[in-house]
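1. structural data only, the sequence is not supplied:
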């Protein structure tokens, strides 16, 4: 077997992959080990020695990247990858069984894959390689998140029902100290730092306290390792070798948004650290690994406190999200949704049907918000038949949201009566009410961002509006501002 290339994002790697891509395609395996020990390392090395199609590899902490090639006369790349992954899993599972590390709570490893083959669509080899590497990494991360969530009491099946709960957690919480160098410092000084500190992966280049560039150790070593690298750069300023287009984000930007920006970068920057600022000044940096692990932890923690019936975030997440919006001083609207005569429905049709109706209501709110709302809108399940929506929409658009939620809800509620013609309901006092079954009341509180308010103020306003809505028959929405008694009402 040929010697296996070792490195990531260097010229030799790109050349080797491009050649094999043109002659039949490549397959990528991304392996993440939760714990690296002697047994797992030995299993990986043994597996490598058995893979005749493995031509390139790279390790970054606990993440391993393997590249396999396919000749035109070979079987499909999917079959090659499936065979390779099966043997890799077998070896790692055996290693885990021998290890003293308790791996019962979580799988000891996660594997993602992707492939790229000449498609004749006019895309360059570099583009295909980049997308394949990104897809393999993302598939591994999705599987990792799914594996983590299987420990939860209601499993991972609710994941698709959840909103983007990490939207209120800023990237600033991940900022770690990183070496800094002045714009005019010499490359030799930076090289000496990297040589004496093996754990330092990069340095931020600053000018008057503001980050203006980034130098990653691996890239600098590649640059200096060339034929004329040392004489050309050793005594030059770091400005000559820094990346002046690195990813720099403010500490307030949500972690998930930063992850999306980072994974959308060019392949040559995919694993560069992210520089974090506050008010334009350097705060620190975060590695891609720490960002992705943070997302996993956030989702797992939020899922633990989510409503088990709908999978929507519960009160802790609701309070945090509302406080974040209040502190932003940006206008937003709060919609409280409450079912009318839900107790009557449970008594008549049973709790199982009642649960189905709760899930239906959650789906209506999510569907309408997903279509008409904004990207950062939040949906929470307060408990029972009470829900909340936080949206950055204008008062007019929030009003439109409410009207469409009512239209969608009323359009499907009849299917929950098992074919019965419902002409009246019974309230909690036993009084007969002439109404065609369950309805939904929406309280719309608009916050313009100009006043000092608290979550208690919003709750009090919502309670006032809810009382007004409950006095009306059928599905309705009532709109008002935090400190106003009543601006208007709408009915559908």
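-> Sure, I can see it. Only a predicted model underlies this, so the values are computations on that prediction, with no experimental measurement involved.

2. alpha carbons only for contacts and neighbour counts from here, please
-> Fine.

3. how about the helices in the chain?
-> Here the chain has its helices, by DSSP state H, at 11-22, 38-50, 77-98, 125-149, 187-196, 217-224, 229-233, 255-263, 288-304, 315-328, 342-349, 351-372, 395-412, 455-470.

4. the structure to be compared is supplied as follows:
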């Protein structure tokens, strides 16, 4: 009777021989341009003990057919991949690359398939035990054929910075543990900021893996990481179509008030008629859209003769280009300089006048949706790799032409915003001051959004500042600002510095009592370290009150007055400010600091939370 080991080996050999592999694809998103960069191919075995990838490849290694298994998985992934959807990331262990003839095999595989070529392929190294000097010649041969390289799981034990330096991959995928709860971990944020700098120097592109919550994605995007992969966007399954992905930025902010991270959606179970973009739980942008910068400009059919375009340019001497339409959809443009150059050349009128303008169309001009953020469009224009400077971009609404946004107008708007933000920012914390706070609240009220306002004030700050000096007082204020940024990450929340030791936090998730309590606890704990050892042991300091009498002040704590948006009581920003101030005054009465929740809106009672 055959042993369990021999039966397992027979099963694995059968799976390889009969190619009993299911290929799943997980999309990698470009959160800046709202499209799919590519897909990672993930293999599954047949139902049973080898369905999971780790069990499948572990059993293949034990049976000595791991190389054959990887090749079969790659072949099936290439055959099943639709190359119109960008890059295909294929996982290989590095010792497979060192097999004789590997480079010839993979290039032959790609070129033999009509819907694929080497430029679509990215080889993702999942294990790096092989010496770099052996890998380098193979990698160079692959690159010469157009195949790119990715380093997987940077931050895991087998994937190191040294390998990054030695192999210089085109893509570096950040290990899930580096990205997990990054919005609540300043240490991870600092580490990722350093890795972004290294990637820029090494000409590598970072991809954040395993992104499961909106808050992780928002934080990573704010740090400067634009490519992401994870359950938040797409569960492994069928390929994600780019015509769906370009609507990523149309989704609204999360309205779930449960306080929990959004639950990933199993996209494998959706109906065939469902639009997958409807399942994206959040908008990853919080920017002002370009809609206000749109300038109406003439457009003509792409089938119009060049002479008609020349007539438009003569009638409108101030326009730089004319948009070309296929029906009502924008497909490109032709610039004034190019049209006139063609038409005024020797015999240009006779040679080109009757030809359709589509022959001379510039298809590289950016075409963007009107809801796209100003910063995103700026990135798009500055990253344009064509040789000429892009003077404008075409703006559409679901593909239908609206007008153009001129680069000069866009840059002027960004510059004005930066100057304005700097003008109203607090010089100590660089957080927005009173004017931006009021404007933000007014905008939320106009939009009818639900929100919560937390008014934060340090207890016994004046006594501490008088005793230790303004420099120590500044340290306390900056410490509080850092705590607020940790527990109320932007851009989904808004943090403002009213002045002195007063801060405002505007939460979009109104289930924020726990976050406020955590801020109070964190401040009380960290504030102790700002005192001298003797004062820590005594629990405070002696100082004079406003009447000049000696008074004992305990170590600093934090009071937070919390109020919720109420359409009946809050008609404008002044109403919100008044109600939040009243809540803060009540919070100041709590012994030891803490959170006071003002009654109002849907809340029928007041709740007081001590600091810890």
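-> That came through fine. Values in this document were obtained by computation on a predicted structure and should not be read as measured data.

5. care to give me the TM-score?
-> In this superposition the chains share a TM-score of 0.54, using TM-score structural alignment, normalised by the length of the first structure; 329 aligned residues with a CA RMSD of 4.6 Å.

6. follow-up on the earlier one: now the helices of the first structure as CSV including mean neighbour count and distance to residue 119 of the first structure?
-> Output for the helices of the first structure, formatted as CSV (neighbours: other CA atoms under 10 Å; distance: least, CA to CA, whole Å):
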stretch, mean neighbour count, distance to residue 119 of the first structure
helix 11-22, 16, 10
helix 38-50, 15, 28
helix 77-98, 16, 14
helix 125-149, 19, 9
helix 187-196, 16, 42
helix 217-224, 17, 31
helix 229-233, 14, 37
helix 255-263, 18, 24
helix 288-304, 18, 31
helix 315-328, 17, 45
helix 342-349, 16, 56
helix 351-372, 18, 34
helix 395-412, 18, 43
helix 455-470, 18, 55
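
7. which residues are in contact with residue 505 of the second structure?
-> 453, 454, 455, 456, 484, 488, 493, 494, 495, 496 (CA atoms under 8 Å, 6 or more residues apart in numbering).

8. which residue in the first structure lines up with the fifth one?
-> Just to be clear, that refers to residue 484 of the second structure. Under the alignment (TM-score structural alignment), residue 484 of the second structure maps onto residue 365 of the first structure.

9. does that match touch residue 405 like I think?
-> Yes: contact status for residue 365 of the first structure versus residue 405: in contact at 6.3 Å, counting by CA atoms under 8 Å.

10. and the residue nearest the centre of the first structure, what is it in contact with?
-> Compute the mean C-alpha point of the first structure, and by CA atoms, centre = their mean the closest residue is residue 256, 4.7 Å away. Neighbouring residues of residue 256 of the first structure by CA under 8 Å, 6+ apart: 166, 167, 295.

11. which of the residues you listed does the second structure keep?
-> Among these, the ones still in contact in the second structure (both residues aligned by TM-score structural alignment, their matches' CA atoms under 8 Å) are residue 295.

12. return the member of the contacts of residue 256 of the first structure nearest to residue 325 of the first structure.
-> The closest of those to residue 325 of the first structure turns out to be residue 167 (CA to CA; 10.6 Å).

13. what about the nearest residue to the closest one once chain neighbours are set aside, how many residues nearby?
-> Once flanking residues are discounted, residue 167 of the first structure sits nearest to residue 254: 5.2 Å by CA to CA, 6 or more residues apart in numbering. By other CA atoms under 10 Å, 17 other residues sit near residue 254 of the first structure.

14. can you check residue 344 of the second structure too?
-> Neighbours of residue 344 of the second structure using other CA under 10 Å come to 11.

15. again, but for the one 10 residues further on
-> As a burial measure, residue 354 of the second structure scores 13 neighbours (other CA under 10 Å).

16. now do the contacts for the residue lying closest to it once chain neighbours are set aside.
-> Excluding its sequence neighbours, the residue lying closest to residue 354 of the second structure (CA to CA, 6+ apart) is residue 305, at 5.0 Å. Neighbouring residues of residue 305 of the second structure by CA under 8 Å, 6+ apart: 353, 354, 355, 356, 357.

17. so the fourth one sits right up against residue 301, yeah?
-> If I follow you right, that is residue 356 of the second structure. No: between residue 356 of the second structure and residue 301 there is no contact under CA under 8 Å: 9.2 Å.

18. from the contacts of residue 256 of the first structure, pick the one nearest residue 133 of the first structure.
-> Of all those, residue 133 of the first structure sits closest to residue 295, with 20.2 Å by CA to CA.

19. wait, doesn't that closest one sit right on residue 166?
-> Yes: between residue 295 of the first structure and residue 166 there is a contact under CA under 8 Å: 7.2 Å.
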